[in-house]
Every structure is written in C-alpha cells, then in structure tokens.
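Q: give me a model of this one.
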Amino acid sequence: MANTPSAKKATRKIEARTAVNKSRRSRVRTFVRRVEEAITAGDHQVAFEALRAAEPELHRAAQKGILHANVAARKVSRLNSRVRALQA
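A: Now for the predicted structure:
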C-alpha cells in the first residue's frame, strides 16, 4: 500500500493512464477486427475502406505507446497484403 502522498498520487495516475490505454487498445482492436471480417467475407472494397480507417489508428496507438512502432507497421503491412490479395 502507498504510504507517501507522492506514492498515492502515482497510484492514481497509473489507474487513470491504464483506463485510457485500455480504451485506446480496444479501439485499435475494433478497427483491425473490421478489416479482418471484411477480408474473411471476401469484400475487397469494404476491406480497403476498413484498412484506410485502421491504419491511422494503429500508427496513433504506436505514437501513444500502446503498441511498438514496428508492431503497428507490421500489422498494417500484413493487412495491406491480404487486402491486395482479394483484388486479384
């Protein structure tokens, strides 16, 4: 248990940051799931639009420290290649 005032404040800050990070992580997962569902359905146009919406969300999450930058880039790259494969 936190004993000093600064430790108590740190605990409050951690709780607040955790809530924000959880929300952001959930939002990213939702956007990625929409792309995955469109790919599974085989609808190139919907998948393409969903990817265009998901890409900035992934990069924003990386910028905010929710994801590592390389993880975000890798996810975008892999989703992009799967969406392009639908077009053929």
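
Q: make it CA atoms for all contacts and neighbour counts henceforth
A: Will do.

Q: longest helix of this protein?
A: helix 5-41 (DSSP state H).

Q: here's the other one to compare against:
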Amino acid sequence: MANTKSAEKRNRQAQKRRARNTTVRTTVKVAVKKAREALTTKDAGKTTDAVKEATRTLAKAASKGVIHPRNAARRIARLAKAANAGKAK
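A: Predicted coordinates for the structure are as follows:
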C-alpha cells in the first residue's frame, strides 16, 4: 500500500494506464484474430480489409507505447506475408 501522497498518485496513474493499455491490447488481439480468420476463408476482399484494419490497430498501439514498435512491425509483416501468400495461390 502507498504511504505517501506521491506514491498514491503514482498508483492512481498506473491504474488508469493499465486499464487503457488492457483495452488497446484486447482490440489488437481481436483485430489480428479477425485477420487470421479472414485469411482462412480465401475471400480476397474480406482478407484485404481485415489485414488493413489489423495493421492500423497494431500501428496505433505501437505509437501509443502499448506494444513495442518492433513487435508491431513483426506482426504486421507476418500478416502481410500470409495475405500475399494467399493471393498467390
């Protein structure tokens, strides 16, 4: 438990940030999951939209500092690679 006023404030700030970060991380997971599901359906239009949305969500999370920029870049690259492999078939 926090003993000083500054420690109590830091605790309040940490709780707000944690809630915000949790929301963003959940949104990222949902977007990536939808993109992966769209890749399995072989529907080109649906896949393109889902991958674009997942890319946007990942980039936004990285810019907010919720996930590391390299982590976002790696995940975006993997989604794009999978989408391009699907188009080639």
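
Q: what is the subsequent helix or strand relative to the longest helix of structure 1?
A: helix 44-64 (DSSP states H and E).

Q: mean shift of that following helix relative to structure 2?
A: On superposition with structure 2, the mean distance recorded for helix 44-64 of structure 1 (mean Cα distance after the TM-score superposition for structure 1) is 1.0 Å.

Q: that helix aligns to what range in structure 2?
A: Using TM-score structural alignment, helix 44-64 of structure 1 corresponds to residues 44-64 of structure 2.

Q: picking up where we left off before, show me what the longest helix of structure 1 is packed up against.
A: helix 44-64, helix 69-87 (3 or more Cα pairs under 8 Å, 6 or more residues apart in numbering; DSSP states H and E).

Q: wait, what's in contact with Arg82 of structure 1?
A: The contact partners of Arg82 of structure 1, by Cα atoms under 8 Å, 6 or more residues apart in numbering, come to Ile39.

Q: picking that back up, residues in contact with the match of helix 44-64 of structure 1?
A: 24-25, 27-28, 31-32, 34-35, 38-39, 41, 67-69, 72-73, 75-76, 79-80, 83, 87.
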